[in-house]
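Chemist: Quick check, what structure comes out for this input:
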Amino acid sequence: MKDLNNKGKNPANQENIENSAYTEADNKGKERKFRNFIKEKLLDRFTLSDDAASQDEINANVHKGIMIKGSNLWVLIFAIFIASLGLNINSTAVIIGAMLISPLMGPIIGVGYSMGVYDFNLLKESFRNFLIMVIVSLITSAIFFTLPLISFDQSELLARTQPTTYDILIAFFGGLAGMVAQTRKDRTGTVIPSVAIATALMPPLCTVGYGLATMQLRFILGALYLFTINSIFIALAAFMITRIMKFNIVLEIDSIRKRNLNRLMIAIIVFTTIPSVIIAISIIKRSSFDSNYRYFVEQAFDFEKTIVVESSAQYYPLYRKKPSSIEVRLFGEPLSDDVINNLKNQMSGVYHLPRTDLIVRQSDHNDSGIAITALQSSYTDLINEKNRQISHLQEQLSSIRTIDTLAVSAMTRELGIFVPQIEGMSLSRHVSFNIDGAPKDTIFICILSFQEDAVSEKAPDMDLIRHWLINRTGTDNIKILVEQSL
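Modeler: You can find the predicted model right below:
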C-alpha cells in the first residue's frame, strides 16, 4: 500500500521538477539578455577602442610631442608671455588664449605613457625635455615681470599660491581628456589636448616667474607646488589611460622591480597630495567660519534699541593653538553683561563657532562719532539696496519692451496674412484705475489701421480679429480701435 501511494505522488513531483527547471532556465535567459543589453547599449558607448589609433601611431605622436625645440620652443615662449600678461591684468580670457597655443602637453604625456609601457629611454627623454620646458618658461615669465609694467598681486596670481584638491582634480581630468584625445585616429575632434593640459600648467608656471621677478617666496613656493602636483597627476592620468588601453610593453621587467615602481608612484602621489588636502580642508573651514560669523552677527545682535555699527573676525586654524575672534561695535542702548554672556554661550552650540572669542565694544547715545558712522552705514546699505532694486526693475522693463516689440511685429505680419486690408497695428498694455485712484485691471488697447476703401467695400471680420487677439495675447480684456488711413 505504501508503494502504491508513492507511485501516486510521482507524477506531481515530476511536474514540480520540470516547472522548477523551466523557471531556472527562464531566469538564466533573462539574465543573459540583461547582460547583453548592458554590454551592447551601455558599455559599448564608453569603449575607447573603436576609434583608437594604432600603438605605432600613438608612439610616434608621443615621441614627436616631447621635443621642445624649434617652433615648439618659440610658441612656448610666446604663450608664456601672453599668459603672464593675462595674469598681470587679471584677465581670464587672455590666459585662455595663451592655453590655446601652448605646447606644454608633450613631455608630461610622454612621462605617463612611457611609465605605462615601461619605455625607460622615452621616460628619460621626456624628463629631460620637461626640465627644459620648465626652465625656459620660468626665465620667460621672470623677464616679463621685470619689465617696467604695472604689476600687482592680482586674484589670478594669488589663486595659484594656495593649491587645493580642486586643482588636483582639474589637472587629473584634464590629463585624462588630453591622453584620450592623443590616442585617437582623428585628433581634430572636440578636445584640444594642449588646452586640457595647459589649463593646469600655464598659470602656475607664470606665477613662479612672477615670484622670482619680485623676490616673493610665497608666490614661488605656492605656485611651484601647484605646478608639481598638477604635473604628477597629469602624468598619472596618461599612465592610467595607457594601462586601460592595454598597450604592448616595450621592456619586460620582473615582478619585484614592477612592485617597487608601483610603490614609488603611490608614495609620490600620496606625499604630494597630503599638503593640498590640508590646504583644502583649511579653506573649507575658513569659508564655514566666515559664513557662521556673518549669520551670528546678523541674528544674535538683532536688538530693538541697539545696532551693529561694524564687525570683524579673525580666523585661526587648530594648529595655531590660538582661538579665533569676533569683534562687534555697537551703538545705542548698552547690552548687559548677562546678555553678552548668553551670546558667548550660544556661539559654539547654536552658531557653530567653537574656539571663538567674542569682543563687544559698546558706545552710548552721546558718542557722536559712532552715531555718524552708524547713520552712514545705514544710509549706505539703504542706497545699495535701492540701487539693486532699480537695476533689477530696469532689466525687467528692458526685457518687457524687447519682448513686446518683437511680439507685436510678428503679430502684425501674421494678421496681414488673413486680413489683407490691414495696413498696420499697434498694441499696448495699460493699467485702468477706478474713481478712487486705485489700480483696477490691466487692459490691452489695439489700434488697427485699414486701407482707405477697406471699410466701405469689404469690411473686415472684426469678430475674427478679436478672437485672434484673445488667442495671441492670452486675455479677453482687449479694446479694439479702428482708424482708416487717408
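Chemist: Please make it C-alpha for all contacts and neighbour counts, starting now.
Modeler: Will do.
Chemist: Helices of the stretch 51-200 of the chain, residue ranges please.
Modeler: Under the criterion DSSP state H, counting those that start in this stretch, the stretch 51-200 of the chain contains helices at 55-65, 71-88, 92-101, 105-117, 120-146, 155-158, 165-182, 193-214.
Chemist: now the other sequence, so there's something to compare against:
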Amino acid sequence: MIRKLLRFVSLHLGEEDKEKVLENVTENISFRGSNLWILACAIVIASIGLNVNSTAVIIGAMLISPLMGPIVGAGFALGTYNFQLLKRSVKNLLIATVVSLLVSFVYFSLSPFKETQSELLSRTAPNIYDVLIAFFGGLVGVIAITRVKKGNPIPGVAIATALMPPLCTAGYGLAIGNWIYFLGAFYLYTINCFFICIATFLIIKYLKYQPVKLVDKKYEKQIRYGITALILIMIVPSFYLAYNLLNEKKFKQNIDEFINTEFTQKGYTIIYKKINYNSSPKKIELAFLSKKFSPEELKELNEELKNFGIGNAELLIKQDGTDLKSEILNELGQRNNVLTEKDLMINSLRQELEKYTVKDSGIVKEIKILFPEFSNIAIGKITNYPDTDSAKISTVILYRSEKEERDQETKLKLWMAEKLNDKSIKIIRQ
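Modeler: Got it, this is the predicted structure:
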C-alpha cells in the first residue's frame, strides 16, 4: 500500500529526458537579440500597467517576460554542480535586471504621471507570504519544465511569482528619488528570484539529476551551508515585515470594532475617517455629520481605546466646520486627482445659470393671488450694460393684462423689491 502511494505521488511519472530538459533550460538562459527586445517591451508594458493601475496590463507583461530563464538555470546549475552554467545564469540575470531597471527608470522619468498607484504601492513592502508564493510557484514551474507534457502551469507561475512588477516599481522608486520604494521593490524581486532558484535546486536534487562535475563531500557540504545561510538572510526580514503587516491589520480591525461599538450602533453618522498607523502615537481622525463631542466625552473615548486593545493610539475628532471642509475636499482631491475639463465646464455653466435664476419658486403663485388682474407671469434676470464696467444684473417681471395697470405695477415693484431685497426690479407688460 505504501509503495503504491509513493508511486502515485512520484514526480518521476511523466518525466522528460534529463538531457533534453537541461538543453531547454540552457537555451532559455541567454539574453541576446530577440530575448532582450522582448524583455524591454515587457518592462515598458508592465510600467504602463503600474502607471495607470491596470491589473490586466500587468498580467500581460508578466506572461511575455522571459526573466524566469536564468533563474531556473541557476537552480539547475546548483543542483548539478555545473558552475559554468551557474556563472552564465547569474551573468544573464544581472544583464536582465540592469536592462529592466534602466528601461523602467527612463519610462517613469518621462511619464507625466508620477502618482503612486495602489499596484505600485503593493510591491514596496514584501513579507513572508511573498516568500511562500515565490517558493511554491518555483516548485510548480520546475516540475512543469521537467515533464514530457508541459501543460498549463508555466503562465500561472509567471503571474504568481511576479518578477516584472517589482523591477518596474524599483525603477519607479529611482525615477522619483524614493529609496524606500526602490529598496522594498528590489527586495521583493530578490526574494522571488532566490526562492524560485531554491525550489528548482530542491526538485533537481529530488529527481537525481547527475552532477556535471563531481565534487568532494566537504565542498558539497559547504554549498549546502551557503544555501542555508542565504535562505536565512532572505527569509528573516520577510518574517519581520509579515509581523508588522499582521499587527497593522489587527490594529485596524480593533479600530473598526471600536467605531462600530461607540458610534455606529448609537446612530452617529461618520463622514470622514483617517487612520495613521505609522505616526507616534498612532492617530485615528474622525468627523461626524451632526454629533458634537465635549472635551470630557473626548477624554472618555480616548480612555475607552484601551478596552479595544488600541491604547497606543490617539482619537482626534474634527468638529471645526472650516477645517473639516478643507480636509474632506483635500481627501476628495487626492482620490480624484484632477477634475476633467468637462466637469469644469459644467460647473462654470451651472454657476452662470444661477446668476439668472430666481431661487424663490413660490413667488409667481403669490403674485397671482395678490394681483389677479395679471396673467402669464414670468420672472427672470437680465444683465444691464453687458461687457462694460457698469454691468449689473436686474430682476425682470413679465405679465399680460387687458389694460395698463400703472398703480398695480408700482405696488408689485415695491412688493418685489422688499421680497427679494432688490431695488432694481423692472416690470414689463407684454
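Chemist: Please produce TSV containing the helices of the stretch 51-200 of structure 1, extended by distance to Arg361 of structure 1 and mean neighbour count.
Modeler: Output for the helices of the stretch 51-200 of structure 1, formatted as TSV (distance: least, Cα to Cα, whole Å; neighbours: other Cα atoms under 10 Å):
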stretch	distance to Arg361 of structure 1	mean neighbour count
helix 55-65	64	16
helix 71-88	41	22
helix 92-101	42	19
helix 105-117	57	26
helix 120-146	45	18
helix 155-158	33	18
helix 165-182	40	22
helix 193-214	41	26
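Chemist: Reformat those as CSV; add distance to Asn27 of structure 1.
Modeler: Converted to CSV, those look like this (distance: least, Cα to Cα, whole Å):
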stretch, distance to Asn27 of structure 1
helix 55-65, 42
helix 71-88, 61
helix 92-101, 55
helix 105-117, 42
helix 120-146, 52
helix 155-158, 60
helix 165-182, 39
helix 193-214, 47
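Chemist: For Thr242 of structure 1, which of those is the nearest?
Modeler: Nearest of those to Thr242 of structure 1, taken as Cα to Cα: helix 105-117 at 5.6 Å.
Chemist: In structure 2, what stretch matches the closest one?
Modeler: The aligned range for helix 105-117 of structure 1 in structure 2 is 68-80, by TM-score structural alignment.
Chemist: what's in contact with that stretch?
Modeler: The contact list for stretch 68-80 of structure 2 (Cα atoms under 8 Å, 6 or more residues apart in numbering) reads 22, 25-26, 28-30, 82-86, 89-90, 92-93, 142, 158, 193-194, 196-202, 204-205, 209-213.
Chemist: Have a look at how far, on average, that stretch is from structure 1.
Modeler: In the superposition with structure 1, the average deviation recorded for stretch 68-80 of structure 2 is 0.8 Å (mean Cα distance after the TM-score superposition for structure 1).
Chemist: Now find how far off-centre that stretch is within its chain.
Modeler: With Cα atoms, centre = their mean, to the nearest Å as the basis, stretch 68-80 of structure 2 stands 33 Å off its chain's centre.
Chemist: before we move on, what about stretch 307-317 of structure 1?
Modeler: 30 Å.
Chemist: Now for the aligned residue in structure 2 for Ser54 of structure 1: which residues touch it?
Modeler: Aligning on TM-score structural alignment places Ser54 of structure 1 opposite Asp17 in structure 2. For Asp17 of structure 2, the contacting residues are Thr146, Val148, by Cα under 8 Å, 6+ apart.
Chemist: ok, now the one 5 residues further on?
Modeler: Contacts of Leu22 of structure 2 were listed using Cα under 8 Å, 6+ apart, and they are Phe76.
Chemist: thinking again about what came up before, so which of the helices of the stretch 51-200 of structure 1 gets nearest Ile269 of structure 1?
Modeler: helix 165-182 (10.7 Å).
Chemist: Give me the contacts around that closest one.
Modeler: 48, 58, 61, 105, 109, 187, 189, 191-194, 196-197, 199-200, 226, 229-231, 233-238, 241, 273, 276-277, 280.
Chemist: Could you tell me where that helix falls in structure 2?
Modeler: The aligned range for helix 165-182 of structure 1 in structure 2 is 128-145, by TM-score structural alignment.
Chemist: how close does the matching stretch sit to structure 1?
Modeler: Taken against structure 1, stretch 128-145 of structure 2 registers an average deviation of 1.3 Å after superposition, with mean Cα distance after the TM-score superposition for structure 1.
Chemist: that older thread, compare the helices of the stretch 51-200 of structure 1 and report which one is nearest to Val482 of structure 1.
Modeler: Nearest of these to Val482 of structure 1, taken as Cα to Cα: helix 92-101 at 54.7 Å.
Chemist: which helices and strands does that closest one pack with?
Modeler: helix 71-88, helix 193-214 (3 or more Cα pairs under 8 Å, 6 or more residues apart in numbering; DSSP states H and E).
Chemist: can you put the ones you listed in JSON lines and add distance to Val408 of structure 1?
Modeler: Putting these into JSON lines (distance: least, Cα to Cα, whole Å) gives the following:
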{"stretch": "helix 71-88", "distance to Val408 of structure 1": "45"}
{"stretch": "helix 193-214", "distance to Val408 of structure 1": "46"}
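Chemist: Quick one: closest of these to Ile101 of structure 1.
Modeler: In terms of Cα to Cα, the element of these nearest to Ile101 of structure 1 is helix 71-88, at 6.3 Å.
Chemist: list the helices and strands the lengthiest helix in structure 2 packs on?
Modeler: Secondary structure of structure 2 per DSSP state H: the longest helix is helix 217-262. Helix 217-262 of structure 2 sits against helix 128-145, with contacts defined as 3+ Cα pairs under 8 Å, 6+ apart.
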